[in-house]
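Novice: Predicted coordinates and the sequence they were generated for:
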Amino acid sequence: MALRSPGGLDRLAPEERADPGEPGAGEIRVALHGSSLNFHDLSVVLGRIPAEDGRIPLADGAGVVESVGPGVTEFAPGDHVVSCFFPDWQDGPARVGDFRRVPGDGIDGFALEHAVLPATAFTRAPKGLDAVEAATITTAGLTAWRALVVDGKLKAGDVVLLLGTGGVSIWALQIAKLMGATVAITSSSGEKLERARDMGADFLVNYRERQDWGRAVKDWTGGAGVDHVVEVGGPGTLPQSIDAVRIGGHISLIGVLTGRGGEVPTAVLMAKQARLQGLIVGSRSDQQDFVRAIEAGGLRPAVDRRFPLDRLADAFRFEQGGGHFGKIGIEW
């Protein structure tokens, strides 16, 4: 599936390309079978993030190793693998501040049948997950893991605030409960809030009914505030998140759903002495740690609906509607 400039759902179309062939030194050949949609993917496809004409979309990809090139010892034919959002960021602190080497953006993504790439562009997929489920960890899952565990140093007994019920927030809910945290979550849908309760959420806030939801969450904590906020909204929600966080707390700024710029209540943030940290997904080493945690905790992602690859445009339309809970899967 390829995207033609200048973008748009009507500019997505199947395309025949030459088989990538056999892997060279350090490479593996993977038969792809699943992906999942992210807000970043939608932005690329709609042309909000310009991409090269003919770009193959989708940052997430999971499948089975068909063959390995010389020097590859980490994987063998038959292994189930999942892609990395930043294929060149192997470990250590963040070194990447753009999307030039992100699949589906600066380079071709995984809306295809076979890929030949360096083995280091993949990790082992969690045991027991199918290709669609595994693909959800590449972007959404790893973002939640880094926000709470890698950077947030989440520990049992912490209190976490999650915004909305999209892919990152629902993965964060599962991670937080696995780690023994207490979770507050927001949504405009009572039905979605009840689903979140069924997954372990402890405090529910409908932000259409309670516009000062940050105050509601703070009051729920007895006035102390939450330890961590996974902030996916951006400028439109950040003031409420700052209101909700405790003095010395941690806010992970990972989304721009309400815009790319806006006012930040700097005096309140300063008074809270809170750490406001922007982040974009994580490293390959972080993903390997996350895979082990998924297996140890028996976690399975929430996949709302699955679409075949030839209905990719319909899947993006469903994403635009905002009615999904968790992730939207693509399978073939």
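Specialist: Ah, there it is. Residues are numbered from 1 along each chain as shown.
Novice: can we go C-alpha only for contacts and neighbour counts from here?
Specialist: Will do.
Novice: hey, where'd the strands end up in the stretch 51-200 of the chain?
Specialist: Using DSSP state E, counting those that start in this stretch, the strands of the stretch 51-200 of the chain run over 62-68, 80-83, 114-118, 122-124, 159-163, 182-187.
Novice: isn't Ser169 right up against Ile175?
Specialist: No - between Ser169 and Ile175 there is no contact under Cα atoms under 8 Å: 9.7 Å.
Novice: Spit out the residues that contact the two alike.
Specialist: Ala144 (Cα atoms under 8 Å, 6 or more residues apart in numbering).
Novice: From the centroid of this structure, which residue is nearest?
Specialist: The chain has Ala140 as the residue nearest its centroid, 1.1 Å off, counting by Cα atoms, centre = their mean.
Novice: Give me the distance between the nearest residue to that one once chain neighbours are set aside and Thr143.
Specialist: Of all residues not flanking Ala140 in the chain, Val168 sits nearest, at 4.6 Å (Cα to Cα, 6 or more residues apart in numbering). For Val168, the distance to Thr143 (Cα to Cα, to the nearest Å) stands at 7 Å.
Novice: Okay, one more to line up with it:
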Amino acid sequence: MAATATGGGYRMSTHVAMVMNAQGAAPESEQRPIPVPGAGQVLVKVNASSVNYHDMVNLAGLIWGEWPRVPMTDGAGEVVAIGPDVTDFSVGDRVMGAFHPDWQEGPPTPQLKAELPGDSGDGWLQQYRVAPAAGLVATPLHLTDIEAATLPCAGVTAWNAVLEAEIGPGDVVLTQGTGGVSLFAVQFARALGADVILTSSSDDKLRIGSQLGATHLINYRTVPDWENEVKRITGGRGADLVVDLGGPETLAQSVRASRMGGTVAVIGVLTGFDVAPISVAEVMLNNIRIIGITVGSVLSFVELCELITTAAIKPHISHIFDWTDVTEAVRVLQAGEHVGKIALRIT
């Protein structure tokens, strides 16, 4: 049974949440009372979520947190009730939840990153969710809720990699694979005037990347020494920014693919969590900057939405599942069958 807006009030009822009742347990549907927003909070009718590598790890029970809890870091929907002291949003506004709702702006701290939906508390895989208004961002008008729900983790992560390297016209960005972060990096870098080199093991996936704006394509199965191809494409200079999603097995090549003074944004650990063997001397002599990226602040999310609106960017979504099929959605992610993002429709 759903709740309904009635004039200036809100008639409370119950809703369905997908709940992990124990570490590593598959989410199960559970009836819960719809919460009432308190001071500084809003109640969101959740219409969509999306699946990230982080969610896959969380659903496997490998991320610390209290049990039971509702998973999923990403969510988008409509404000249906507001609590006292909320001035930035009104009933009817379409919103997205920030990955780190307490990290408003500036550099991160452990305290600012402590709150994370789906980890530290209930996430977005439910029909209604109370959220702090300060941790919500207005949805770009040209996006559907399903499209918007792909932005909070993958979109903001790619955007902050681009920001860290101060990418602009004439720069070269190298990004790995055709997952959500990588294809967002393609779109954002191109919108800022940069050339983009995209790597993948699939020519079919590379063609999709080309349609989204990638200017040079490298199949790393047929060109395993892809860092040399990057140097060839750039006339020996290297990339201004390398978005490294592989981790241990790609980081050394990412360093070699960078220009002197370039940036390597370490975003993923798709090849595992082992120590990455890199040449410290190469990093030092070429003044290469290696920086870790874990999504970003609420302000950076707002700034991303400005770019998305101006450039009319839409996410590439290859799979949309019903929210009760989250296990199958995670399987598709783990198997690498997707291109771009995997979304969940919440009804």
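Specialist: Arrived safely. Since this is a predicted model, take the numbers as computed values, not measurements.
Novice: follow-up on the earlier one: nearest to Gly54 of the first structure among the strands of the stretch 51-200 of the first structure would be which one?
Specialist: Gly54 of the first structure lies closest to strand 114-118 among the strands of the stretch 51-200 of the first structure, at 16.1 Å (Cα to Cα).
Novice: circling back to that earlier point, may I see the strands of the stretch 51-200 of the first structure organised as CSV, with distance to Lys153 of the first structure added?
Specialist: Formatted as CSV, the strands of the stretch 51-200 of the first structure follow (distance: least, Cα to Cα, whole Å):
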stretch, distance to Lys153 of the first structure
strand 62-68, 28
strand 80-83, 25
strand 114-118, 31
strand 122-124, 23
strand 159-163, 12
strand 182-187, 15
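Novice: Highest mean neighbour count across those strands, which stretch is it?
Specialist: Each of the strands of the stretch 51-200 of the first structure was scored by mean neighbour count; the highest is strand 80-83, a mean of 28, by mean count of other Cα atoms under 10 Å.
Novice: which part of the second structure lines up with that strand?
Specialist: Here strand 80-83 of the first structure aligns to the second structure at residues 94-97, judged by TM-score structural alignment.
Novice: List of residues touching that stretch?
Specialist: With Cα under 8 Å, 6+ apart, stretch 94-97 of the second structure has contacts from 74-79, 131, 135-139, 145, 148-149, 152.
Novice: can you do 7 Å?
Specialist: Here stretch 94-97 of the second structure makes contact (Cα atoms under 7 Å, 6 or more residues apart in numbering) with 74-79, 135-139, 148-149, 152.
Novice: Repeat that for stretch 162-179 of the second structure.
Specialist: 182, 189, 192-200, 205, 209, 239-245, 263, 339-341.
Novice: what residue of the second structure matches up with Gly261 of the first structure?
Specialist: Aligned by TM-score structural alignment, Gly261 of the first structure pairs with Asp274 of the second structure.
Novice: For that match, which residues are in contact?
Specialist: Applying Cα under 7 Å, 6+ apart, the residues contacting Asp274 of the second structure are Pro248.
Novice: Same question for the one 4 residues further on.
Specialist: For Ile278 of the second structure, the contacting residues are 251-252, taking Cα under 7 Å, 6+ apart as the criterion.
Novice: swap the cut-off to 8 Å and go again
Specialist: Residues counted as contacts of Ile278 of the second structure (Cα under 8 Å, 6+ apart) are 251-252, 255.
Novice: Check the gap between the corresponding residue of the first structure for Thr263 of the second structure and Trp171 of the first structure for me.
Specialist: Matched by TM-score structural alignment, Thr263 of the second structure corresponds to His250 in the first structure. Distance of His250 of the first structure to Trp171 of the first structure, computed by Cα to Cα: 18 Å.
Novice: what do you get for Leu148 of the first structure?
Specialist: 11 Å.
Novice: So which residues of the stretch 151-300 of the second structure form helices?
Specialist: Remark: helices assigned in the stretch 151-300 of the second structure by DSSP state H, counting those that start in this stretch are 156-164, 180-191, 203-211, 226-233, 251-257, 280-285, 298-311.
Novice: which strand in the second structure runs the most residues?
Specialist: Longest strand of the second structure, by residue count under DSSP state E: strand 41-51.
Novice: So which bits of whichever helix or strand comes after that one are buried?
Specialist: With elements assigned by DSSP states H and E, the helix or strand that comes after strand 41-51 of the second structure is helix 53-59. Within helix 53-59 of the second structure, the residues that qualify as buried are 53-56, 58-59, counting by 16 or more other Cα atoms under 10 Å.
Novice: so which of these comes closest to Glu227 of the second structure?
Specialist: After measuring the buried residues of helix 53-59 of the second structure against Glu227 of the second structure - Cα to Cα - the closest member comes out as Tyr53, at 25.1 Å.
Novice: The equivalent of that closest one over in the first structure and Lys327 of the first structure, how far apart?
Specialist: If you follow Tyr53 of the second structure across to the first structure using TM-score structural alignment, you land on Phe39. Distance, Phe39 of the first structure to Lys327 of the first structure, by Cα to Cα: 11 Å.
Novice: Check whether Ser127 of the second structure really touches Ala48, as I assumed.
Specialist: Quick fix: residue 127 of the second structure reads Gln, not Ser. No - if you go by Cα under 8 Å, Gln127 of the second structure and Ala48 don't touch, sitting 9.1 Å apart.
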